[in-house]
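Asks: pasting the sequence and the predicted coordinates here, then a few questions.
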Amino acid sequence: MLNKKLLFSSLNVFISVLLLAGCASTKSNAKQENKETSKDSITLMQTNELLSLDTSNHADLTTWNILENTMEGLYKADSKHQPAPAMATKIVKPTDNGTVYTFPLRHNAKWSNGDPVTAHDFVIAWQRSVAPTSKSGYNYIFSGIENADAIIAGQKSVQSLGVKALDQYTLQVKLEHPMPYFNKMMVMPAFFPENQAALKKFGNKYGTNSKSLYYNGAFYATGWDGTNENWSLKANKYYYNKKKVHLKTIKYLVIKDPNTAHELFERNKLDDATITGVTAKELQGDKNLIHQNRAGNYYLRVNLANNHPLTNNKMRQALSLVLNRKTLTKNVLADGSLPANTYVAKNLVKDPINGKDFADENQPQQTYNVKLARKLWKQGYRESGFKKTVALTLIGDDQTVTKNVAQFVQASIQNNLPNVKVNMKNIPEKSASSYVHSGKFDLGNTLWLADFADPTSFMSILTKDNPQNYGKYNDEYFNKQYNLAIASSNNNQQYWQHMNNLEKRLNQTLPVIPLYQMVESHLVNPKLKGVLRHPVGETDYTQAYLK
């Protein structure tokens, strides 16, 4: 799903004090400092700003990371990364040939204002989220639910969506066709409920700050005014399972630079620090380092709109072939990340027909070949009628790691291909997203982290009319194979054959150029226990504790 991506207003002064203090004391002394927080509190980081808490109108990693710990949907992912009951009291088996799901909801779930969580809260949330006016870019995720596609296209009202409150504590969902992965999808923040009273009370301000919504999860957010870069989560006294919540407070800081993250961890100011690049490379032997494997790939999104220079397939192939992904992951990232040559990440899912990892069975024949790349570039350059240097704008956020990757891409292209110049534009996440959404880019540094364990979580966003298809990829064969896959979702052999065809087609047409698979390096307080780190979805701190 989703994308990448200092401190509070006194950050510069704060960091300066930290660094000066660090110069005056040894590392060992710093590690022996007493933590300012008690066992009831931990401090975490995010690498990008929090832009919204409204799932119907916003979706990115920071938003979903916070919602994972403050909200609950029908299910949560358990310690084995499988759906487990949350607002629903059991894992539901569909009826009517796999097209009807009837969810019994728990009677003791409440919002942070004391209201009961009801089936109506799901209905109104899903209707808001599927509407063509939704700004999240995620309304497509409801495709397959009765009338969702027609609603997204503006052909039917949101009230016709196949979701219904049979009574206060019974939610029924009707599908247009069987979706064997539907239960897996129900852990996603996109399907979380929204409190009806909050929507009425806050109106257009809903989710724009921590006070303008109510929460039904283990914690509620506080201290975020909509723009600041530090906030907290506090234990929700109304949470139905509060006996299993050990922490009273989770503090968050926005930290984009891995050196800063490392420094704060060394000074016991962070309990979990994400590190990359040179910082990560130097700390691979640290006793507090862990690697978190994620089913997500970073890639270059290519803008294929007619007025952009990379509509020629040979030129896209050339760009891919000059990128030495092993060098990128070993020398630039140095954080355990792995080279990626396919759009779908490894370790997401195995093809049940042959038991092979889906990404492994669809590896392209050529991954790095500068000689062939030059040949293809020159051919595409002539075919496109270029006479001057091709100028490419590479958009990305302003994290240090994103800048480092952009520099690698820029050098790889300019040093190996003729008549091309790559202009890097690394800006804050909100601005970078705006550029991409409005089509003001040629290449975009992007992450897609799987929403659920099925290739369609990746493939769907490259279909013709998907709102996340910002590169405007429109391939007749790809669209047809995707539709055939969905239509045959109850036939394993046909479904997986179509999915394989989709990945192979992307290897050929390259609307996205894979870079590396997401393997995060974290420095973690050895006393921090009970954290659920999922390869798919977000990290769950709701039952974390300090030993």
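Replies: Great, that's in hand. Numbering: from 1, shown residues only.

Asks: could you use CA atoms for every contact and neighbour count after this?
Replies: Will do.

Asks: please enumerate the helices of the stretch 151-300 of the chain.
Replies: Assigned by DSSP state H, counting those that start in this stretch, the stretch 151-300 of the chain shows helices spanning 182-185, 196-202, 258-266, 277-282.

Asks: what residues are up against the closest residue to Leu247 other than its chain neighbours?
Replies: Excluding the flanking residues, the one nearest Leu247 by Cα to Cα, 6 or more residues apart in numbering is Asp40, at 4.6 Å. Asp40 makes contacts with His246, Leu247, Lys248, Thr249, Tyr545, Leu546, as judged by Cα atoms under 8 Å, 6 or more residues apart in numbering.

Asks: check it against this one:
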Amino acid sequence: MKKRVFAALSCLLAISMVLTACGGVKTGAGGGTGGVDKNQELNMTITAEPASLDPSISPDTVSFRVLNNINEGLFRMNKDNKPEEAIASRVEVSADKKTYTFTLRDAKWSDGKPVTAKDFEYSWKRTLNPKTGSEYSFILFPIKNAKAYNEGKVDADQVGVKAVDDKTLKVELEEPSPYFQGLTTFTVYGPQRKDIVEKYGKKYATEPDKMVTNGPFDLVEWKHEQSLKLKKSDTYWDRGAVKLETANMNIVKDISTGVNLYTSEQTDMTQLNAELADAFKKSPDFTPVTVSESQFIVFNLKNEFLSNSKIRKAISYAIDREALAKLMKDGSKPALALVPPTITGNDNEPFRKKATHGHLFNPREAKRLLKEGMKEEGFTEKPKLTLLSFDDYRKQASVFIQEQLKTNLGLDIQVDPQPRKQKIDREDNSEFELNYTAWNGDYNDPMTFLDLFLDSGVFSTGHWDNKKYKDLVEKAKGNPDFKERTQQLVKSEGILLDDAAIAPVIYGGKAYLQKPYVKEIVRHPIGADMTLKWAYLDGKDK
């Protein structure tokens, strides 16, 4: 297999050097001139099996990608990455910005039954029900009493979501939220049918015939750990906008295998890793993608050595982020802070323009801080530490960090790569010392990163506890003065970095190979990363 990949690489690179001397193209560029192809069947690779297609419990990027194309919520992200009306035909917001009234359009499920406001109310309350065990229940917390219900403090009927009638959904918020409308584009905010969920129980959404959907495509085939097949929906309200007839998602975990399929014309699109991104960067098919991913190290403060903020800061200062970003070769950028530059504030200005505080590469200062921190904690020798890591293309970053900490601080670090499920289990149970992890923004607001370190946040398992930080973030959540709110978020990120709760590493990037006849695939830097609704093929038939 490796020989076949190398041969295909050499051939394509030779052709690309003849055809072009410039870099990659943007999504949808190039293609035929003879009109849209008659055969609208897209072949693509995905890097993993979806963990779950149950909207209440789906936890991962691949699941979100599939759900975004087979389901639809009140709003969806459009081609300009702005929320636009979807199942909701309009929305009215009260003067105090705390009550949203959504009017639903005539829309149907894949079995022909109407989508109703009750489907949204049921879905959201099911996600919030503590018995469901949703990892993403927190994303519904802006809704009145949502958090209290999730914590078992109030009943479901006290949650601020109510189906007034089949076409009207009323939502009350705890406090005004500048990003709530954008939240409704996220897959967790989609509708679910109570009768279907109850009919199949634990088997709900585990097979195409054990679910109903309401999006641009229907899931018609799911060969677990092999592939998924999506077909254009006959019942989707806006099916006239959908040109693709079929999208085949083949599960290819090895990036080199995906590239081999691409160069042998067996797939129209595949993801690249650092090594292959560098090899293909001059190909006209090279497609870099902007994402809102922050990759960073979480420290477990239950570890005595890491309980010292100077030692944590020393580890952060010892990492050359510029060199790592160049090594990744996928569009990644050095990260000096938590929130990526793609995230904007309330005024649509990049948050990073206001929040400039960050960690710099400074080996000399790192050595000084390590020495002082060890003295304060009574350490005369440096302990061995384990770095929990991804087992995918991001493992390369963990190995780089391992080398940096050995070279610049003399620390002995063991990299411990784990498959996704095992890694999440280890994180959830605080079974790590250093954890190299990542987060992609769910919505366009700094809060999607800053609330991760609250008591109920995903990364609270590092046991970092700072009352001032928590108070600022909680106040920002409900602050109707959006200018003051931005400053609260700026200050809270500063506290996180000053105390070195994390070591920011890089802002992730992605790169794909995509055939020039593939048009209008819309990629989103936040939330679900890809929409196929407007995609089509033009020139593949030639």
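Replies: On my side now, so go ahead. Because the structure is predicted, anything quoted here is derived from the model rather than measured.

Asks: picking that back up, in CSV, list the helices of the stretch 151-300 of structure 1 along with distance to Asn341 of structure 1.
Replies: Output for these, formatted as CSV (distance: least, Cα to Cα, whole Å):
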stretch, distance to Asn341 of structure 1
helix 182-185, 26
helix 196-202, 44
helix 258-266, 26
helix 277-282, 21
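
Asks: His534 of structure 1: which of those is closest?
Replies: Among the helices of the stretch 151-300 of structure 1, helix 182-185 comes nearest to His534 of structure 1, with 13.0 Å by Cα to Cα.

Asks: what range in structure 2 does the closest one sit on?
Replies: The aligned range for helix 182-185 of structure 1 in structure 2 is 180-183, by TM-score structural alignment.

Asks: what residues does that stretch touch?
Replies: Applying Cα under 8 Å, 6+ apart, the contact partners of stretch 180-183 of structure 2 are Phe75, Lys82, Pro83, Ile139, Pro142, Tyr189, Asp442, Tyr443, Asn444.

Asks: just the buried ones among these, please.
Replies: Buried by 16 or more other Cα atoms under 10 Å: Phe75, Pro83, Ile139, Pro142, Tyr189, Asp442, Tyr443, Asn444, out of the contacts of stretch 180-183 of structure 2.

Asks: thought the fourth one was touching Glu174?
Replies: Pointing back at Pro142 of structure 2 there. Yes: counting by Cα atoms under 8 Å, Pro142 of structure 2 does reach Glu174; the two are 5.9 Å apart.

Asks: any shared contact partners between these two?
Replies: Counting by Cα under 8 Å, 6+ apart, Pro142 of structure 2 and Glu174 have no shared contacts at all.

Asks: show me the strands in the stretch 351-500 of structure 2, by range?
Replies: 385-390, 413-418, 434-440 (DSSP state E, counting those that start in this stretch).

Asks: format those strands as CSV; extra columns: distance to Tyr517 of structure 2.
Replies: Shown next, in CSV, are the strands of the stretch 351-500 of structure 2 (distance: least, Cα to Cα, whole Å):
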stretch, distance to Tyr517 of structure 2
strand 385-390, 33
strand 413-418, 37
strand 434-440, 29
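
Asks: of all these, which lies closest to Glu225 of structure 2?
Replies: Nearest of these (Cα to Cα): strand 413-418, 17.8 Å.

Asks: dead centre of structure 2: give me the residue that sits there.
Replies: Taking Cα atoms, centre = their mean, the centroid of structure 2 lies closest to Asn440, which sits 3.6 Å from it.

Asks: contacts only, for Val524 of structure 1.
Replies: Asp271, Asp272, Ala273, Asn288, Leu289, Ile290.

Asks: now do the residue nearest to the centre of structure 2 against Arg76 of structure 2, distance only.
Replies: Per Cα to Cα, to the nearest Å, Asn440 of structure 2 is found 18 Å from Arg76 of structure 2.

Asks: can you check Val171 of structure 2 too?
Replies: Val171 of structure 2 sits 18 Å away from Arg76 of structure 2, taking Cα to Cα as the criterion.

Asks: what of Leu452 of structure 2?
Replies: Counting by Cα to Cα - Leu452 of structure 2 and Arg76 of structure 2 are separated by 24 Å.

Asks: and the two? Which one has more around it.
Replies: Set Leu452 of structure 2 next to Arg76 and count neighbours by other Cα atoms under 10 Å: Arg76 wins out with 25 against 15.

Asks: quick check: the more buried one touching Thr187?
Replies: No: applying Cα under 8 Å as the test, Arg76 of structure 2 and Thr187 come out as separate, 9.2 Å apart.
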